[in-house]
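> Predicted model and sequence below, questions to follow.
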Amino acid sequence: MQQLQQDEQLNNHLIKNGVNTKMVFGHPVGLFVLFFTEMWERFSYYGMRALLTLFLISELANGGWAWSRESAMELYAWYTGLVYLTPLIGGFIADRLTGYRKAVIIGAVLMTLGHASMALEGTGSSFFYLGLLLIILGNGLFKPNISSIVGQLYPDNSAKKDSAYTIFYMGINAGAFLGMLLCGYIGEKIGWHYGFGLAGIFMFFGMLQFYYAQRIFGLLGNRQKDTPEADQIAETGGAGEQPAEKVSKRVVRDRLIVIVVLCLSSIFFWMAFEQAGGSMSIFAKDYTQRVLGGNAALTFKWVDAILTIFPLLIVTLVLFSLAKKIFAEYPISIFFTALSFAVIWCLGIWKVQREFNAVETEVAASWFQILNSFFIITLATPFSRMWERVFNPNGPVKFAIGLVLLGIGFAALAYGSRDIPQGAATAQVSMVWLVLAYFFHTSGELCVSPVGLSYMSKLSPKSFAGFIFGLWFGCTAVANWLAGMSGSLIDRISEAYSLSTFFMIFAVIPGLAGLILVLFSPLLKRMMHGIH
């Protein structure tokens, strides 16, 4: 009975806003249009991120710029920090000027141009830096506003909202997986500019897919007039017997405090997590045994082939399910998405065949980053079902669990690197420790990132939801900057202490933050005033 009421509530919400009411896997078709749009944007971003540090520190003979690790990590810090800072401005622009949908399209165009500029890195550094700037600006308009549209598809108290963001997050990581897998592989094995250029092609496909399917969203995503907050409080049952204006202000204030606490907690998470593109990439390149032979090489080839084909099958199934519902109304949108999938399948099969025909098997350093996205793709649905049916604690507790799991992942890396001599520049550590680290990091991520996006949507006042999402990504910006700057200390800490000590720092800090969050979770739950 409760499920039927929730479905009816969702259907009424869609009709009220002129949104297409067709469903895929129990969710509006609009969610999956956003799924694929975000998927290709993340393909481009993470495909380039997988290459950035490796490109900068690689030798001139290998086409890199031969930067020091410290300098490369400092550029990584500023780039990733600004990528997540500009959404704070982009959310405000969408709230007050353009609306969310126009902001998404403009952002996608800017990022496409940015990747195209980076593909010209061989002609001079100016194009490289211009590309970084365009990606930073485009991401600021794109990132917070597509997340805002996801939230608008559902009523504020819909039980489906958490699972919707988890599905959306699966799209994020499907794109990240394919981007790191293919852009990383092509960049390292064929040429850096080919990897950078490939990222831009699929950003362009994602923009076209979204542009031609906009009517699906009805009124959602357009510029909205200010909405009285009392209306939102009435929807979620926070009025009680006190004057509505007074209660509304108190409820809004308390919820904003919870938003700030969750945003600050996320800094501790992402500061450690984002070592993936920096110090963990350095660990993969210089300290991990990546040249395989005999049975180990054959096993890796089969594992790599499965990891390439399996996610492609999953997202192709999602596309097929969406196409059945909307192809008659939106054929051009489906055409561009199908075309992009055809290209991806060709590249994936080419990569698998090339690896099986190779005489020597050397695992690309960027390959390990795909593990995060692979685990997201395989674990997203079980986590979504767990939140809906089995175990669904409040947001702060989920955040705490995520922080502790992240710390466990770094503890595994610290243990795996325990025998590396103090100050050593290279080593041959087993790949197992990176695999374990990414597994625990991913499990923690599923407790933080999609849940955080959902709570930003649930708790934020409607009239500036874009700004709240910008604040969320603004805290991620601070965390990314801290990640890069702290990662740049890898040589200093390993020389003064050990590489194991370096990774243990990132095990302890998130773990302590998680324990503190658990202590304050009962208070934070009360301050959410009915939002669960």
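Everything's here; your move.

> contacts, neighbours, all on C-alpha from now
Noted.

> Next up, the contacts around Ile167.
35, 380-381, 384 (CA atoms under 8 Å, 6 or more residues apart in numbering).

> Which helix or which strand is home to it?
helix 160-189 (DSSP states H and E).

> C-terminal to that helix, what's the next element?
Next element after helix 160-189 (DSSP H and E): helix 192-211.

> Just give me the longest helix of the chain.
Longest helix of the chain, by residue count under DSSP state H: helix 294-326.

> Quick check: buried residues in the helix or strand following that helix?
Using DSSP H and E, the helix or strand that directly follows helix 294-326 along the chain is helix 331-357. By neighbour count with 16 or more other CA atoms under 10 Å, helix 331-357 contains the buried residues 332-338, 340-341, 344-345, 348, 351-352, 355-356.

> ditto for stretch 417-437
For stretch 417-437, by 16+ other CA under 10 Å, it's 417, 420-423, 427, 429, 431, 433-437.

> List the contacts of that stretch.
With CA under 8 Å, 6+ apart as the criterion, stretch 417-437 contacts 284, 286-290, 368, 371, 408-410, 412-413, 416, 491, 494-500.

> tell me what the strand or helix carrying Ser266 is packed against?
Using DSSP H and E, Ser266 falls within helix 244-273. Identification of packing neighbours for helix 244-273 by 3 or more CA pairs under 8 Å, 6 or more residues apart in numbering; DSSP states H and E yields helix 229-236, helix 395-416, helix 432-459, helix 465-487, helix 499-527.

> What residues of the last one count as buried?
Right, helix 499-527. 499-504, 506-511, 513-514, 517-518, 521, 524-525, 527.

> And for stretch 201-213?
Those would be 201-211, 213, for stretch 201-213 by 16+ other CA under 10 Å.

> For that stretch, what is the distance to the chain centroid?
18 Å (CA atoms, centre = their mean, to the nearest Å).

> ok, the buried residues of stretch 417-437 vs Pro155, which is closest?
The shortest approach to Pro155 among those belongs to Ala437, at 36.6 Å (CA to CA).

> put this beside the first:
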Amino acid sequence: MQTSIQTKDDFFSSKVLGHPAGLFVLFFTEMWERFSYYGMRALLVLFLTSTIAAGGWEWSKADALSLYGTYTMGVYLTPVIGGLIADRLLGYRWAVILGALIMTIGHASMAIETPTFLYIGLGCLMLGNGLFKPNMTSIVSKIYKDHPEKKDGAYSIFYMGVNAGAFLGIMICGYIGEKISWSWGFGLAGIFMFLGMLQFYFTKNIFGSIGLLPKEEKKLQALQNADSTEIKEEKLPSNIVRDRLIVVFIFSIFTVFFWAAFEQAGGSMTIFAKENTTRILTGSAGLTFKIVDALLTIVPLGIISYVLIKLFSQTISKYKLGNLILATSFIIIWGIVLWKVEREFSANTTEIAASWFNILNSLFIICFAPVFSKWWESKYNLPGPLKFGLGLVLLGIGFGFLAYGSTAITSPDIKVSMAWLVFAYLFHTLGELCISPVGLSYVSKLVPAKWIGFMFGVYYLFLAMGNKLAGVSGSMIEEITHKYSLTTFFLIFTIIPMVAGLLIAALHPIIKKLMHGVK
């Protein structure tokens, strides 16, 4: 496979699992960034609401969830600026590197555990993510710009890397933060963010001319006569460009509904896990959980390590240092994982960390992303609006399990089975696979190439709205539960996404016309 920018390029001459090896360099870089983000995210609300005796700050749920919503909003708001900076000034590569460095500083600040450094840390994480996030997806878009039929599959594989990082971050940072030290949990997130930055820096040449400083990339394109695709796009009639941008806007609006509900995972659903779910197990139940937890930890890490070995076989000869850093990261991870498993098996009772349930989303992504990737590349592939509609309906069904499970909670002392959370996360994950990677893919296919970075930023602006709404609505959990019931609270997130899903599915004929042939 070749690009129109550079026909003889390591990125396209070496393949891993049917895709260019460079996609998996992005896979692992994004994995470590998501490790740091989700590792910290799993701890933030728990840390803020825990008692002083438990090392927390004993904030109210409303205040903690409000800050959580503001932070997650900022994480998706700053990419608007980050995309512009990369497009006009830094280029995608240096934007990613600088963003990763700023995020490392943010995690280190949070590990100090003072109010001042908490806000400094959250600010750095917002700014750094703004430079990092849109430009990683922009690199993927550039790579596959001449192969749009493979974009859905490529973004699904890339999204598997996102969730592999989330899985490891929640599992390790969450466990250490809750059971050892909040500071160590926050600090580990920063360590692996730094290692991810180094790995990307020392392997960046695998991308050929993609993502260089804007002036350098344009010069190479001119010299190699590689701008034919972009010229064709520039000559598209203005009405087609306008209609396709309208479609991006429609998809963006419906992502607000999705993320406003989905992001309850780091807020109200974590509180539900902490306060309303049976988490202390003894006897055979405790042993069974330990075995299952060990398998859930080791098997996915083994699969990710297999992908790592496949990448090594293609890139080790030319990118030794980058591969060495990546290998060192995994050696550390394996050491922590084996220590965690041994520690749990030596304990007399089993207390499941409240943050543990968050790994289910990432685990299900790792399991189902390849299946969905094959589905989107098959003859049974669904149109974009139907994918969005299905995703929103599945999300609503997930909250339906929580609403039903909550009917048994008639007093604060009653705890319900963890099965309700497991089913909720399963259906949320299936819904996410229909929307999140697909949304990124459609933005890249519908938007003119010269606007890619900026429009990814705009798309993330809508995600920011959804995340803030998640914090605002989640902060009402105590008020709604006290006035009505916990079931009522979760029913809100059951009904609204399902109605939105049916609505966008009904809009499919109109959206199809506006896409002008893009599939």
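Done, it's in. This is a predicted model, so every value here is computed, not measured.

> returning to what we had before: tell me roughly how far the helix holding Ile167 of the first structure lies from the second structure on average.
Helix 160-189 of the first structure: mean distance to aligned residues in the second structure after superposition is 0.3 Å, counting by mean CA distance after the TM-score superposition for the first structure.

> That helix maps to which residues in the second structure?
Using TM-score structural alignment, the residues of the second structure aligned to helix 160-189 of the first structure are 150-179.

> Quick one: distance of that stretch to the chain centre.
Worked out by CA atoms, centre = their mean, stretch 150-179 of the second structure lies 7 Å from the chain centre.

> Which positions within it qualify as buried?
So, applying 16+ other CA under 10 Å, buried residues of stretch 150-179 of the second structure: 150-178.

> ok, now stretch 250-258 of the second structure?
Those buried within stretch 250-258 of the second structure under the rule 16+ other CA under 10 Å are 251-258.

> ok so, going back, would CSV of the helices and strands packed on helix 244-273 of the first structure with distance to Gly63 of the first structure be doable?
As requested, those are exported to CSV (distance: least, CA to CA, whole Å):
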stretch, distance to Gly63 of the first structure
helix 229-236, 55
helix 395-416, 30
helix 432-459, 26
helix 465-487, 23
helix 499-527, 28
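
> Just give me the residue closest to the centre of the second structure.
Centroid-nearest residue in the second structure: Val162, 5.0 Å away (criterion: CA atoms, centre = their mean).

> what's the helix or strand for the nearest residue to that residue once chain neighbours are set aside?
Excluding the flanking residues, the one nearest Val162 of the second structure by CA to CA, 6 or more residues apart in numbering is Met31, at 5.0 Å. Here Met31 of the second structure is covered by helix 21-49, with elements defined by DSSP H and E.

> I would like the range of the first structure that aligns with that helix, please.
Mapped onto the first structure using TM-score structural alignment, helix 21-49 of the second structure covers residues 29-57.

> what's the mean deviation for the matching stretch versus the second structure?
Mean for stretch 29-57 of the first structure is 0.3 Å (mean CA distance after the TM-score superposition for the first structure).

> now swap in stretch 251-268 of the first structure and tell me
Stretch 251-268 of the first structure versus its aligned partner: 0.6 Å mean (mean CA distance after the TM-score superposition for the first structure).

> So what's the gap between that stretch and the chain middle?
For stretch 251-268 of the first structure, the distance to the chain centre is 20 Å (CA atoms, centre = their mean).

> residues making contact with that stretch?
229, 233, 238, 396, 399, 403, 448, 452, 455-456, 459-461, 471-472, 475-476, 478-479, 509-510, 513, 517, 524, 527-529.

> redo that, cut-off 7 Å
Here stretch 251-268 of the first structure makes contact (CA atoms under 7 Å, 6 or more residues apart in numbering) with 456, 459-460, 472, 475-476, 478-479, 510, 524, 527-529.

> what does stretch 278-296 of the second structure give?
Applying CA under 7 Å, 6+ apart, the set of residues contacting stretch 278-296 of the second structure is 341, 344-345, 349-352, 415-418.

> which one in the first structure is aligned with Lys320 of the second structure?
By TM-score structural alignment, Lys320 of the second structure lines up with Pro331.

> go on, Ala95 of the second structure?
Using TM-score structural alignment, Ala95 of the second structure lines up with Ala103 in the first structure.

> Pull the contacting residues for that match.
Ala103 of the first structure neighbours (CA under 7 Å, 6+ apart): 94, 141-142, 145.

> In the second structure, what stretch matches stretch 374-387 of the first structure?
Against the second structure, stretch 374-387 of the first structure falls on residues 363-376 (TM-score structural alignment).
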